[in-house]
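Pasting the sequence and the predicted coordinates here, then a few questions.
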Amino acid sequence: MPHRLLFAARLANACRSADTRDAVTDAEDAQSARRFVQAFYDWYVPLGDRAPATRLYRVVARGPQWFTPMLQHALQRDVDAQRNVADIVSVVGDFDPFLNAQDPCPHYAALAVVPRGTGWQVAVSAQCEGGVATPAVLLDVAREGTDWRFANVRMPERPTVDLVSQREAAQAMRDSVSRSDTARSSY
């Protein structure tokens, strides 16, 4: 009987150790995701363009470093649609989705990190002049190999609306306009 009790105690300790290790691993993973997001903003914000699309054109060109293939493809198509067009025909033509603004604040801070799917969602706050901090964006990040990548961008005021679905809606609108223009020109 004492042997069984000793085994049960060892098993219970092993289970507690595994739970603790998972919690520690999750905490380290979450902080790693937050550091990835902060590194992006530390690089991105000083680019300093006031025109929303031109700053994003630069980051999309370097996209594989920052984005999952799906988000990279969506952003590239959006940028390509907006490039050399005077009217706003894309998400990036209207505002900078990573800053959720046309006129960015001087600093952005990656703050809260919560689990989202198989990755994390990192809340980013705009640190504006006068000490005012406002929620800017919610970034979904996912692992690709050993590196983090942005998988989607959400707006805090409407967290169910995301960049990928907005881009798809903009593409559908462009396709609809293109079909109607083609139909009119065939008359």
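Sure thing, it's come through.

all contacts plus neighbour counts: C-alpha atoms, from now on.
Fine.

Can you tell me how far the nearest residue to residue 103 once chain neighbours are set aside is from residue 105?
The shortest distance from residue 103 to any non-neighbouring residue, by Cα to Cα, 6 or more residues apart in numbering, is to residue 50 (6.4 Å). Applying Cα to Cα, to the nearest Å, the value for residue 50 to residue 105 is 11 Å.

just to revisit the earlier point, residues contacting the residue nearest to residue 103?
102-104 (Cα atoms under 8 Å, 6 or more residues apart in numbering).

So which of those residues are in strands?
Within the contacts of residue 50, no residue falls in strands by DSSP state E.

now those: which count as buried?
residue 104 (16 or more other Cα atoms under 10 Å).

Dump the contacts of residue 50 to CSV, plus distance to residue 137.
Formatted as CSV, the contacts of residue 50 follow (distance: Cα to Cα, whole Å):
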residue, distance to residue 137
102, 14
103, 14
104, 12
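
Closest one to residue 27 out of the contacts of residue 50, please.
Among the contacts of residue 50, residue 104 lies closest to residue 27 (Cα to Cα), at 30.3 Å.

what's the distance between residue 8 and residue 15?
10 Å.

which ones are touching residue 171?
Counted by Cα under 8 Å, 6+ apart, residue 171 has contacts 78, 90.

Below is an additional structure, to be compared with the one above:
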Amino acid sequence: MTLGGLQAAAQPSRDATADSVGRVVQAFYTWYTPLATASGAGPAWMRAIHERRTLFAPAIVAALRRDSVASARSPDEVVGLDGDPFLNAQDPCEHYVVRRARRAGDRFLVDVVGEGGCARHTRADVVVEVMRGASGWRLENFRYPDPPTDLLAMLRRLHQR
């Protein structure tokens, strides 16, 4: 192999980076979905940010904690999230699968689709924004296609003072 061939082989391709990001997101959903579909105490997303805090952007952790506090103060009414923010569902599918990861500027966008035990989905249920953080890939935000919004914007609207 020539020197140029060695250098090209040593540099990760854009596809390899997108594949790496996709594997991180899939590993999260493989771990998270059983938590979200099991009945238990408290919302699964709070357990996720507690147990896997370094996987999430600080803004997501802070916004979900604010939402949790607001919900606890008003147990008889919905004042915050009324569905799972990582699955974009009130009635989740059996599992969630990464369909595509692509670069968008300084981040990656990862399409995630729910399957099994739900209606067939023709497009992503959620698009996960991922960036490189100090300790590896980090989930920065969760975009929702219908209606178009995202987790951080939705939580800001819910808790405007």
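Good, I have the coordinates. These numbers come from a predicted model, not from an experiment.

returning to what we had before: can I take it that the residue nearest to residue 103 of structure 1 is in a helix?
No - the assignment for residue 50 of structure 1, made by DSSP: H, G, I helix; E, B strand; the rest coil, is coil rather than a helix.

Strands along structure 2, start to end?
Remark: strands assigned in structure 2 by DSSP E are 95-104, 107-115, 126-133, 136-145, 148-150.

closest to residue 15 of structure 2 out of those?
So among these, strand 95-104 is nearest, using Cα to Cα, at 8.4 Å.

any idea which helix is longest in structure 1?
helix 2-44 (DSSP state H).

Now do that one against strand 107-116, angle only.
Per axes from the mean of the first three to the mean of the last three Cα atoms, to 10 degrees, the angle that helix 2-44 of structure 1 makes with strand 107-116 is 150 degrees.

Residue in structure 1 paired with residue 107 of structure 2?
Aligning on TM-score structural alignment places residue 107 of structure 2 opposite residue 119 in structure 1.

and residue 138 of structure 2, how many neighbours?
Other residues lying near residue 138 of structure 2 total 22 when counted by other Cα atoms under 10 Å.

ok, now which ones touch it?
54-57, 130-132.

Recalculate using a threshold of 10 Å.
21, 24-25, 53-58, 107, 129-132 (Cα atoms under 10 Å, 6 or more residues apart in numbering).

Over to residue 104 of structure 2?
129-130.

roughly how far apart are it and residue 129 of structure 2?
For residue 104 of structure 2, the distance to residue 129 of structure 2 - Cα to Cα - is 9 Å.

Then residue 119 of structure 2?
Distance from residue 119 of structure 2 to residue 129 of structure 2, by Cα to Cα: 25 Å.

cool, and residue 16 of structure 2?
Separation of residue 16 of structure 2 from residue 129 of structure 2 (Cα to Cα): 17 Å.

Those two: who's more crowded?
Per other Cα under 10 Å, whichever of residue 16 of structure 2 and residue 129 has more neighbours is residue 129, with 22 against 11.

Isn't the more buried one up against residue 105?
No - under the criterion of Cα atoms under 10 Å, residue 129 of structure 2 makes no contact with residue 105, lying 11.1 Å away.

counterpart of residue 168 of structure 1 in structure 2?
Residue correspondence to structure 2 (TM-score structural alignment): residue 168 of structure 1 is matched to residue 156.

dump the residue contacts of the spatially closest residue to that match that is not a sequence neighbour.
Distances taken as Cα to Cα, 6+ apart put residue 63 closest to residue 156 of structure 2, at 7.9 Å, once the chain neighbours are dropped. Contacts for residue 63 of structure 2 (Cα under 10 Å, 6+ apart) come out as 151-156, 159.
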